[in-house]
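# Could you work out the structure for the sequence below:
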Amino acid sequence: MFQNLFKYTAFALFLSISCQAQTPKAVKDVSKDEIKTNGITKEVLTGAQQSNVYLPILKAKRVGVVTNQTGITDGTKMIGKKNCGNEPNSGTCAIFEQISIVDHLIANGVEVKKIFSPEHGFRGDADAGETVKSGKDTKTGLPIVSLYGKNKKPTKEQYADLDIIVFDIQDVGARFYTYISTLHYVMETAAETKKKVIVLDRPNPNAHYVDGPVLSMKYKTFVGMHPVPIVYGMTIGEYAQMINGEGWLAGKLKADLEIIPLKNYTHDTPYSLPVKPSPNLPNDKSINLYPSTCFFEAFNGSEGRGTDKPFMVYGSPFLKNMPYQFTPQPNAGAKDPRFKGQVCYGEDLSNHPDVHEIKLEWLIRAYQNYEGKEPFWIKNSGELWIDKLAGTDQLRKQIEAGLSEEEIKKSWQADLDKFKEVRAKYLIYP
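Have a look, this model is predicted:
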């Protein structure tokens, strides 16, 4: 866990944005310069914190909640005080105990029928790729339906006793982070069964840039379902609008979608997650590096799972001329890490300055220094995993051909420019 560190340059007030069977329009009525009030910046409020907006919609409805350990909001118990903003004389605000959105809804009289859990499970402690079983929540007694087990898409039968689906999961803004794929399937079944979806929006800690190769639909998988770059620079609410508006649901259906937007937020607002979003993204640094270092899942080495620096270090037994050493061991986030008990050589990036682009230099350097007998690139289900993560085979071929980082990134630009034009239609925040 790590603390909220909100630094703000903006204050905006938005009403709920309804996207019912139509292409939504971008909200562009507030600029960054209009937002400061008397020099004081305000605290970002998540969609979940705005009960006055969504509780009336849920009244007398049968509700399913798609969430995990990141779906939290303010409880009624005050546990302290803090500055209301990041400027002197901004006053103090109460700090309330954080509780699950499920508990919050129940406490406010909402008829919650079931919980849907994504990859890593409702409590967020399952390993990456580990099958998540359905079960029952010990606190509430509610059934938990896994969306990372027998089915990744909710079945029509699982929605049969519901009127509304509430989606509240913290994303980290990388295409291969599977919560946006879960969002797609949640919306798709909702469109097929004519159920309403409410997304409680949350900040994206990597929303301040757009970068990476745009996925070729030839490489569509659960770690990349849409023709977007690796870093797409949108909140999960904005992304939901894009899924709907671009006709990406099966049969070009459109979900009855409503976003409960953030307040006091821009894409440049630094955001530190109050809860780690998955077992191997424990802090701000790992989340910042993740779009770049996740590529190391695809090579014959380690991306740091089984250490206290996952996605902040990389290494392999076959990079012996590299300076840093670590030995993966089983831990809470990696029950059986690759190269368990073996010394890996590589780099420690945990003190690297924050990045504002995808960095390829580390992957290129590892490829150039690799001395293993086995291929550098590993396969998953018989296919090269790097091509699935990158969303194209071009990146792999460019590295193998010896292209520089600058040359590779230049090849992305035309597709990135086209994507940004699409993205602009769905942005809610400046």
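# contacts, neighbours, all on C-alpha from now
OK.
# contact partners of stretch 289-302?
174, 230-231, 303, 311-312, 314-318, 328, 338-339, 344, 354-355, 358-360, 363, 374-379, 384-386, 389-390 (Cα atoms under 8 Å, 6 or more residues apart in numbering).
# can you tell me which of these are in helices?
363, 385-386, 389-390 (DSSP state H).
# Would you mind giving these as CSV with neighbour count and distance to residue 100 added?
Converted to CSV, the ones in helices among the contacts of stretch 289-302 look like this (neighbours: other Cα atoms under 10 Å; distance: Cα to Cα, whole Å):
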residue, neighbour count, distance to residue 100
363, 18, 38
385, 20, 35
386, 22, 36
389, 24, 31
390, 26, 34
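# Would you do the same for the sequence below? I want to compare the two.
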Amino acid sequence: MRFNIFKNTVLLFVFIMISCASKAKSKLYINNETLHTTKSDSIIIIGANQTDNYLSLLNGKRVGIVANQTSVIFKKEKTQVIGIDPETHEQSVVHVVEKDTMTHLVDSLMALKIDIKKVFSPEHGFRGRVDAGELVKDGIDTKTNLPIVSLYGKNKKPTKDQLEGLDIVIFDIQDVGVRFYTYISTLHYIMEACSEQGIPVLILDRPNPNGHYVDGPTLEIKNKSFLGMHPIPLVHGMTIAEYAQMINGEKWLKNGVQCDLTIISMKNYTHDTFYSLPLRPSPNLPNDQSIKLYPSLGLFEGTNVNAGRGTEFQFQRYGAPFLNKTTLTFSYTPVANFGAKYPKHKNVLCYGEDLKDETLNGVMTLKWVIKAYQNSMDKSLFFNTENFTKHAGIDTLQKQIEAGLSESEIKATWQEALESFKKTRSKYLIYN
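This is a model prediction of the structure:
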């Protein structure tokens, strides 16, 4: 009888552990809300995880790496569930539970005796703690004692001296597929600087959570900036590696040079495969909803409207003190927090909309920017013209909104450029 109770207790414990492990797995790879059709049920194997395919390229080389907090290798950690027989008091393994864990790529490569010489840090810093737009300083990583070279400080392109002594540079950063998300601009400058110095670049590819569609205005070169360097739509529908191939193939690097690229592509990934990011790619993109809404709400960065910075719902709400509180009744007060020391309208009550439960599938929309503008009590306060044009990539969008054009009327003016881009994009796709 006592042993039967023990067995039932052990079975219940094992069931709970299996259930917990299953939930942990789903947190990394599955989302209850289906954003688009999933063609493959297999777990995506990212480039970084395929060490057997690239360690031979690094052995005996002096390595630089462009990385941040998302540059991780996913692993399975096994835990034994031990049961004790109350009759014999003997221990035995009744089950082995697997748990999803991760290690930073830098730590993993150093443990494998790869000679990493320095880390290049993009916007937000190597550990991802710096505000958007805030300068990143050179320094020493306290965990590894590696020198950190900022690519968002004095220079955004590595100098000859900064690349001195390197045999190869790894690029491994999680992107979200939006033109003004600056990691792809860092990619451009890495490729350009390395090609000028004859240094090959190894790209470890990762999924694009907005990779299932192409939308938005296509940048006009006259509006080129670090927020957009090439004539691509606001949502480009490419992974980092695919975009690198386009940079090379279209000869967008200075003087038409081409970078010596090696790509470790993903397994079990298509552009229709949903991917829930296990880590926030930057301080103000905390979850899937913020990443999904970012292409649309990111345009508020070029206005005087707060897009949730200074709250725990970044890019899931918008508001400003000059918006009409009668029609936009949702209110909140931005305060200094992680990733936003100085949010717009800090400590000031803002009126707007809460979008944390909004459903948006495979499209970027202007409806919230248009609605906010129409509900501005003083429209002269709304746009930061230079910054808005940099985010939009075209100077006509602000004029169209001010003229009262509808979203469908505005989007119709984008279609010719979008179709042209899609044809160009098709030449560089790695995944279906």
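# on that earlier part again, going by distance to residue 188 of structure 1, which of the ones in helices among the contacts of stretch 289-302 of structure 1 wins?
Ranked by distance to residue 188 of structure 1 (Cα to Cα), those are led by residue 389 at 23.1 Å.
# Contact partners for the aligned partner of the closest one in structure 2?
Aligning on TM-score structural alignment places residue 389 of structure 1 opposite residue 391 in structure 2. Counting by Cα under 8 Å, 6+ apart, residue 391 of structure 2 touches 180, 227-228, 298-299, 301-302.
# For these, pick the one with the most neighbours.
Tallying neighbours with other Cα atoms under 10 Å puts residue 228 at the head of those, with 26 neighbours.
# isn't it right next to residue 186, touching?
No - the criterion here is Cα atoms under 8 Å, and residue 228 of structure 2 misses it with residue 186 at 10.8 Å.
# what's the matching residue for residue 178 of structure 2 over in structure 1?
Aligned counterpart of residue 178 of structure 2 in structure 1: residue 174 (TM-score structural alignment).
# how near is that match to residue 216 of structure 1?
Going from residue 174 of structure 1 to residue 216 of structure 1 by Cα to Cα, to the nearest Å gives 16 Å.
# to the chain's geometric centre, what's the distance from the longest strand along structure 1?
The longest strand of structure 1 (DSSP state E) is strand 72-83. Computed by Cα atoms, centre = their mean, to the nearest Å, the chain-centroid distance of strand 72-83 of structure 1 equals 24 Å.
# Report the buried residues of it.
For strand 72-83 of structure 1, the neighbour count (16 or more other Cα atoms under 10 Å) marks 72-75, 83 as buried.
# In JSON lines: those residues, plus distance to residue 269 of structure 1.
Shown next, in JSON lines, are those (distance: Cα to Cα, whole Å):
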{"residue": "72", "distance to residue 269 of structure 1": "20"}
{"residue": "73", "distance to residue 269 of structure 1": "20"}
{"residue": "74", "distance to residue 269 of structure 1": "21"}
{"residue": "75", "distance to residue 269 of structure 1": "25"}
{"residue": "83", "distance to residue 269 of structure 1": "17"}
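# Show me where the stretch 151-300 of structure 1 has its helices.
Along the stretch 151-300 of structure 1, counting by DSSP state H, counting those that start in this stretch, helices occupy 179-193, 236-245, 284-293.
# Out of those, flag the one nearest residue 119 of structure 1.
Per Cα to Cα, nearest to residue 119 of structure 1 of the helices of the stretch 151-300 of structure 1: helix 179-193, 7.3 Å.
# which outside residues touch the closest one?
118-119, 147, 152-156, 159, 165, 167, 169, 171, 196-197, 222-225, 236, 239-240, 243, 249-250, 253-256.
# Quick check: that helix compared with structure 2, mean distance?
Superposed on structure 2, helix 179-193 of structure 1 shows a mean distance of 0.3 Å to its aligned residues (mean Cα distance after the TM-score superposition for structure 1).
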